[in-house]
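Engineer: Coordinates for the following, if possible.
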Amino acid sequence: MRKVIIGSRGSMLALWQANYIAKRLQEECNLSSEIKIIKTKGDKILDVPLAKIGGKGLFTKELEEMLLGGEIDLAVHSLKDVPVEFPQGLKLIAITQREDVRDCFLSHHYESLQSLPVGAKVGTTSLRRTMQIKLKRADLDTQSLRGNVQTRLERLKNGDFDAIILAQAGVNRLGIEGVKYMRALSVEEMIPAMGQGALGLECREDSEFAPLFARLNDENTGLFCESEREFIRCLEGGCQVPIGIHASLQDDKLKLQARLGMPDGSKVLEDSILGDRNNHLALAQEFAKRFIDRGAKEILQEASRVAFA
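Structural biologist: Coordinates of the predicted model:
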């Protein structure tokens, strides 16, 4: 069988992820592969906040075009960057076992969000994180922080920011050290993005390798991430909207908890629900309806107008 061509973004973290999948394909499916690096729109435009350059497909569109063109066989994504709708002819074939789902606070001088001085600068790419930071500390100056993980760490070291927020999964995967204060934020403190910590594998619907790629799917992670993605789909939200959604098991029940609102924390809705794990999509739909009935879509539309202005 021929080599599988894996498409990946070029950052250290993206290449770690692609190499991880390549190793698993070799060990578990006896498939050899090579990695092709592709620059996405989100990688090329670094001087503008993500929300201002569009909310869908910023880190996936070019990879998907190459899938459809037959130039690559598999795209490896951070699942939190993957829109909930796929182009015709493509599908999400597997969701890998989740790493740590939480966000991480990093600072060289302050041990927590609570200990930051009034007006401190906090760097983040995410409206979701900004909204939840402002909910706790309206006085903090949240600023856009673009670039790969190493670039963000360098800017923290240089004093551009008093603290930054990264995904704990990326911190773990890259073995980041040398930052005095690194603290994982509990899900209650900061609800993660849909799919955070998991990798999404995308291929053509007619791919000859699809049955082998599917072996890398993790059943529990798939259950959780499908629930989170269904919640986002019902709200018509994208990857760059201020929504935190997290699925977990509690006494064999599926628990969903979510928080959404304006980026400045001025209007925020939050709730949780417990239900049958065997009807996870229906539970996510019911949960989304609760938010919609409370004006969630109007809040998100307003949030988008502010963010994209």
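
Engineer: all contacts plus neighbour counts: C-alpha atoms, from now on.
Structural biologist: Fine.

Engineer: Surely residue 9 and residue 42 touch.
Structural biologist: No: if you go by CA atoms under 8 Å, residue 9 and residue 42 don't touch, sitting 9.9 Å apart.

Engineer: Settle it for me: which of those two has more neighbours?
Structural biologist: Shown here are residue 9 and residue 42; by other CA atoms under 10 Å, residue 9 has more neighbours (25 against 20).

Engineer: Please name the residues that touch that one.
Structural biologist: 15, 37-40 (CA atoms under 8 Å, 6 or more residues apart in numbering).

Engineer: Distance check, it against residue 76.
Structural biologist: Computed as CA to CA, to the nearest Å, the residue 9 to residue 76 distance reads 9 Å.

Engineer: cool, and residue 46?
Structural biologist: 21 Å.

Engineer: Same check on residue 267?
Structural biologist: 35 Å.

Engineer: So those two - more neighbours on which side?
Structural biologist: residue 76 (26 against 15).

Engineer: Tell me the secondary structure at the more buried one.
Structural biologist: strand (DSSP: H, G, I helix; E, B strand; the rest coil).

Engineer: this one as well, want them side by side:
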Amino acid sequence: MRKFTVGSRRSDLAMTQSKQFISSLKAQFPDVEIDIKEIVTKGDRIVDVQLSKVGGKGLFVKEIEQALANKEIDMAIHSLKDVPSALDPEFTIACVPEREDKRDAFLSNGNVAFKDLPAGSVIGTSSLRRSAQLLAMRDDVEVKWVRGNIDTRIKKMESGEYDAIVLAAAGLKRMGWSDDIVAEYFDPESFIPAIAQGALGIECRSDDKELIDMLKTVHSDDDATCTTAERTFLRRMDGSCQVPIGGYATYEDGELYLTGLIMPEDGSEQYIVKKSHQDPKALGNLVADEMERIGAKDIIDRINETL
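Structural biologist: This next block holds a predicted model:
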């Protein structure tokens, strides 16, 4: 049995979710040996600047893919939302394990619901998508960017620097936080999550058939289908962390649906399109076609021109 090396970001969350995935793989292959190589990415090194202002896609991926190309590692465990929607042909996302909660979690001092926050409250987030949706729901709050791991962000809130923060529910759950710390979970139908939020993507070299076959045993077809629809929409819209864009695919009564979101940063407009199609790539393109038809793509083009 081959010995495998996994590449992971060094953050607590990345290491935790990598170890959780390795445990699920070892449950299928008890004799396999798997090591973790910690890799520091550009996104990890830049901690004092809002990610949307750093520029470029793949801030948390490029260095890990380089290690994959150099055969220093055999597979990479990514948060799929960090992976650019267009991959180099030498790599493949061979496995999307069962997805964690895709919703956004709202945390606040005193566990106050978002609608009950006093006017002028300061909410922390590092996401333009979250910021735009918050401002669209309430134009009397202030949104400020915040970086750092989950613990750091929660401490900044508890110290009074922020009245509330918004985090991915998946990260909180993977790190073992109790639901008690969350004031509310936003409904993904009305507060659209990031593309592939809550999903992992296991990337390996396209020619590594042995590993690809192993990864199939912990692959979720439904979650892969949903994230394919979301990522197809993202690719067509030329979206990135510099653009307020979201997408949420799900099965309703056996039918695959995708809800896409595009907004300007100030939350002044909101374009939401929901479509159904049995083929995930066709579905992502359907939603993108409609976004182009109604003029939402112009928002992205304007933002991309200024970058």
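
Engineer: about what we covered before: among the contacts of residue 9 of the first structure, name the buried ones.
Structural biologist: Buried members of the contacts of residue 9 of the first structure, counted by 16 or more other CA atoms under 10 Å: 15, 37, 39-40.

Engineer: could you dump the residues you listed to a markdown table with secondary structure and distance to residue 180 of the first structure?
Structural biologist: Converted to a markdown table, those look like this (DSSP: H, G, I helix; E, B strand; the rest coil; distance: CA to CA, whole Å):
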| residue | secondary structure | distance to residue 180 of the first structure |
| --- | --- | --- |
| 15 | helix | 26 |
| 37 | strand | 33 |
| 39 | coil | 32 |
| 40 | coil | 33 |
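
Engineer: out of those, who's nearest residue 158 of the first structure?
Structural biologist: For these, the closest approach to residue 158 of the first structure (CA to CA) belongs to residue 15, at 25.5 Å.

Engineer: what residues are up against the closest one?
Structural biologist: 8-9.

Engineer: ranges for the strands of the stretch 51-200 of the second structure?
Structural biologist: Ranges of strands in the stretch 51-200 of the second structure, per DSSP state E, counting those that start in this stretch, are 75-79, 91-95, 104-108, 122-124, 142-144, 164-168, 184-185, 200-205.

Engineer: out of these, which comes closest to residue 218 of the second structure?
Structural biologist: Using CA to CA, these put strand 91-95 closest to residue 218 of the second structure, at 7.2 Å.

Engineer: That closest one vs the first structure, mean deviation?
Structural biologist: With mean CA distance after the TM-score superposition for the first structure, strand 91-95 of the second structure departs from the first structure by a mean of 0.8 Å once superposed.

Engineer: Please name every helix or strand in contact with that strand.
Structural biologist: When contacts are defined as 3 or more CA pairs under 8 Å, 6 or more residues apart in numbering; DSSP states H and E, strand 91-95 of the second structure sits against strand 200-205, helix 209-215.

Engineer: What's the average distance for the first one when superposed on the first structure?
Structural biologist: Think strand 200-205 of the second structure. Strand 200-205 of the second structure sits 0.5 Å off on average (mean CA distance after the TM-score superposition for the first structure).

Engineer: quick one: what's aligned to residue 139 of the first structure in the second structure?
Structural biologist: Using TM-score structural alignment, the equivalent of residue 139 of the first structure in the second structure is residue 140.

Engineer: Chain neighbours aside, what residue packs nearest to its match?
Structural biologist: residue 119 (5.3 Å; CA to CA, 6 or more residues apart in numbering).

Engineer: ok, the closest residue to residue 1 of the first structure other than its chain neighbours - contacts?
Structural biologist: Spatial nearest neighbour of residue 1 of the first structure, excluding adjacent residues (CA to CA, 6+ apart): residue 31 at 7.8 Å. Applying CA under 8 Å, 6+ apart to residue 31 of the first structure gives the contacts 1, 3-4, 25.

Engineer: farthest pair in the contacts of residue 9 of the first structure?
Structural biologist: 15 and 40 (13.9 Å).

Engineer: What's the local residue count around the alignment partner in the first structure of residue 79 of the second structure?
Structural biologist: Alignment note (TM-score structural alignment): residue 79 of the second structure maps to residue 78 of the first structure. Other residues near residue 78 of the first structure come to 20 when the count uses other CA under 10 Å.
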